[in-house]
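Peer 1: Requesting a structural model of the entry that follows:
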Amino acid sequence: MPTSSASDASTESAASKPAASGGVQSLERAFDLLERMADAGGEVGLSELSASSGLPLPTIHRLMRTLVATGYVRQQPNRRYSLGPRLIRLGESASRLLGTWARPYLARLVEETGETANMALLDGDEIVYVAQVPSKHSMRMFTEVGRRVLPHSTGVGKALLADTPADEVRALLARTGMPAATEKTITTPEGFLAALEDVRRTGYAVDDNEQEIGVRCLAVSVPESPTAAAISISGPAGRVTEAATDKIVPILQQVAAELSVVLASTNGS
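Peer 2: As a prediction, this is how the structure comes out:
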């Protein structure tokens, strides 16, 4: 019969002991590894995880073995590890719930601005819309919830990437390409990085006929959201004018700040 060494036993005991937060340390470590995998693009090696987390390889190997057995991580033929398929269902459910929490705030945006309000997340290299409340105008914008678009041609994409390091933005754009949705779409990394600088300077992002001719969108990120999120309003360029922008942006920023508080309290509960 195989026996466990004293060092194995002490490692197991340390992994399952209560964490400083009052939770279970092994659970905290497992979720931390999943988030580090997501930050690394979804696929990593054990040595990379050890270097970034500071955990010893045996501990990481044991945690990853458990995550593989439960389907939350998959081991690739090259022996690297990738995020597993069971996370998809969790992510889809969480996105729907996030959209549900956001809807009252988007409804306020519609009431106060008159334009369609949206909420979007950065999922990998793409923008995904998770909630929308339509304008009451007969001429209004509509984006299907669940729709995925590339970041470079959207206001929410600019808002979400504004604080991302330039080299990471360039790498993302290299992966996605920068196809022109309209003649006004930004199609060079330099142009997009300049637009991100504008977002940091002004505190909001603009899609000026870049995704669809005749449509302007204004967007801001949701500060301290547990996952990168942005809200926006979109409407005909004839209504979302420069003068309207001056009135709408403070409303967007206020609603984003209030939504941030709700998401943070939900995240911590």
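Peer 1: make it CA atoms for all contacts and neighbour counts henceforth
Peer 2: Will do.
Peer 1: Please, where are all the strands along the stretch 51-200 of the chain?
Peer 2: Here the stretch 51-200 of the chain has its strands, by DSSP state E, counting those that start in this stretch, at 73-75, 81-83, 116-123, 126-133, 148-149.
Peer 1: quick one more, to check against the first:
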Amino acid sequence: MALPAQPRSTPEADRARPRVPEQPPARTAQTLIGSVQRAMRLLETVAGHPHGATAKQLARETGLALPTAYHLLRTLVHEGYLHRDKGLFFLGEAAERLSSSGAAQKRRGTIADTLGRWRDSIGAPVYYAMYRDGEIDVLCVADAPACPAVEEWADFRETGHAHAVGQCLLSQLDEDARRDHLARHPARSLTPYTVRDGHALLRRVERVGRMEPVTERQEYALGTVCAAVPITVGTTACTVALSLPAHQADRLPSAARQLQHEVGRSAGSLALAISI
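Peer 2: Okay, the predicted model is just below:
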């Protein structure tokens, strides 16, 4: 018996027919690249041998066939993740850069967590800054909708004479470094309360006692008062600071003392996180 003829497809029929979306190949999301897995196992195993390991030893410990291990090891050496010396394999510069990057991220996380606790305890945004390569560098800010950070309307690096962060860092430098900074970033008026010139600023920071908080009131931004606590890690000048709206200026001395107390309690771990 002849089968009934199938209707011929036409462009009009094709456009009218509902389209079924293409399905991705099964288990695409779970596809793993075996060579990458094996290379990572080799890297981890080499890291466990600070005095180096041979290819045969690495193959045995990772469960890889020796030819496969040799091939991956040569590739990792070529890319700089391993280096070979007298038949032994060691971690290379590329792997060490990854390690140092991870350590830096961990340090930043430690500092950010610490600042966040202080922000919640004091009820004010908290800032961490460092003086390095001749510049003021604000590295981390912990704020919240209820206590927003000061808007950087004028570059913090160029206006260190006007804010507590900059004045605190400058107070930790020697006279030559202070003068060098002011020669590159001269004092200028930002508000009616800003210190008028570099000589006045130098006299002010010279009077700051060792490890005493530095405060400023509306010198950087109208409507804002700030305090900064010095932290010296080796020869590096650092500071942790807070800001408050001007209508809470009466809180500034007690908030500065509380911040100083918190810094003192965490000085060891904070200094370690900064210096590693």
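Peer 1: which one of the strands of the stretch 51-200 of the first structure lies closest to N209 of the first structure?
Peer 2: strand 148-149 (14.9 Å; CA to CA).
Peer 1: Run through who's touching that closest one.
Peer 2: 126-129 (CA atoms under 8 Å, 6 or more residues apart in numbering).
Peer 1: between these, which is nearest D208 of the first structure?
Peer 2: I127 (17.4 Å).
Peer 1: show me the contacts for the alignment partner in the second structure of A230 of the first structure.
Peer 2: Following TM-score structural alignment, the counterpart assigned to A230 of the first structure within the second structure is T239. When contacts are counted by CA under 8 Å, 6+ apart, T239 of the second structure touches 128-130, 165, 168-169, 228-232.
Peer 1: mind running it again at 10 Å?
Peer 2: 127-131, 138, 164-169, 172, 213, 228-232, 263 (CA atoms under 10 Å, 6 or more residues apart in numbering).
Peer 1: The first structure: which residue goes with V229 of the second structure?
Peer 2: In the first structure, V229 of the second structure lands on V220 (TM-score structural alignment).
Peer 1: ugh, typo on my part, it should be D180 of the second structure
Peer 2: Per TM-score structural alignment, D180 of the second structure is aligned with A171.
Peer 1: quick one on the thing from earlier: deepest-packed of the strands of the stretch 51-200 of the first structure, please.
Peer 2: Of all these, strand 116-123 carries the top mean neighbour count, a mean of 25, counting by mean count of other CA atoms under 10 Å.
Peer 1: what stretch of the second structure does that one fall on?
Peer 2: Counting by TM-score structural alignment, strand 116-123 of the first structure corresponds to 125-132 in the second structure.
Peer 1: about what we covered before: the match of V229 of the second structure: neighbour count?
Peer 2: Residues near V220 of the first structure, counting by other CA atoms under 10 Å, number 29.
Peer 1: How is it assigned, secondary-structure-wise?
Peer 2: Secondary structure for V220 of the first structure, judged by DSSP: H, G, I helix; E, B strand; the rest coil, is strand.
Peer 1: show me the contacts for it.
Peer 2: Counted by CA under 10 Å, 6+ apart, V220 of the first structure has contacts 119, 155-160, 162, 199, 203-206, 229-233, 249, 252-253, 255-257.
Peer 1: R108 of the first structure versus that one, what's the distance?
Peer 2: Remark: distance between V220 of the first structure and R108 of the first structure (CA to CA, to the nearest Å) = 15 Å.
Peer 1: again with D39 of the first structure
Peer 2: D39 of the first structure is 33 Å from R108 of the first structure, by CA to CA.
Peer 1: who has more neighbours, the two?
Peer 2: Neighbour count, other CA under 10 Å: between D39 of the first structure and R108, R108 has more, with 16 against 12.
Peer 1: doesn't A256 make contact with the more buried one?
Peer 2: No: using CA atoms under 10 Å, R108 of the first structure is not in contact with A256; the gap is 11.2 Å.
Peer 1: quick check, distance from stretch 256-269 of the first structure to the centre of its chain.
Peer 2: In this view, stretch 256-269 of the first structure has its centroid 15 Å away from the chain centroid, taken as CA atoms, centre = their mean, to the nearest Å.
Peer 1: mind listing what the residue mapped onto Q254 of the first structure from the second structure touches?
Peer 2: Using TM-score structural alignment as the criterion, the counterpart of Q254 of the first structure in the second structure is H261. By CA under 10 Å, 6+ apart, the residues touching H261 of the second structure are 229, 255, 267.
Peer 1: Which secondary structure element is home to H261 of the second structure?
Peer 2: helix 252-265 (DSSP states H and E).
Peer 1: quick one, helices of the second structure?
Peer 2: 11-16, 34-47, 55-62, 66-78, 93-122, 164-171, 175-184, 198-206, 252-265, 267-275 (DSSP state H).
Peer 1: State the span of the first structure onto which the fourth one is aligned.
Peer 2: What it means is helix 66-78 of the second structure. Going by TM-score structural alignment, helix 66-78 of the second structure sits over no part of the first structure.
Peer 1: what's around I276 of the second structure, how many residues?
Peer 2: Neighbours of I276 of the second structure using other CA under 10 Å come to 9.
Peer 1: again, but for R84 of the second structure
Peer 2: 17.
Peer 1: thinking again about what came up before, which residue sits closest to the match of A230 of the first structure, ignoring its sequence neighbours?
Peer 2: Nearest residue to T239 of the second structure, sequence neighbours excluded (CA to CA, 6 or more residues apart in numbering): P230, at 4.5 Å.
Peer 1: and the gap between the one you found and L76 of the second structure?
Peer 2: For P230 of the second structure, the distance to L76 of the second structure - CA to CA - is 45 Å.
Peer 1: Between the two, which has more neighbouring residues?
Peer 2: More neighbours surround P230 than the other of P230 of the second structure and L76, with 25 against 21 (other CA under 10 Å).
Peer 1: so what corresponds to A162 of the second structure in the first structure?
Peer 2: In the first structure, A162 of the second structure lines up with S153, judged by TM-score structural alignment.
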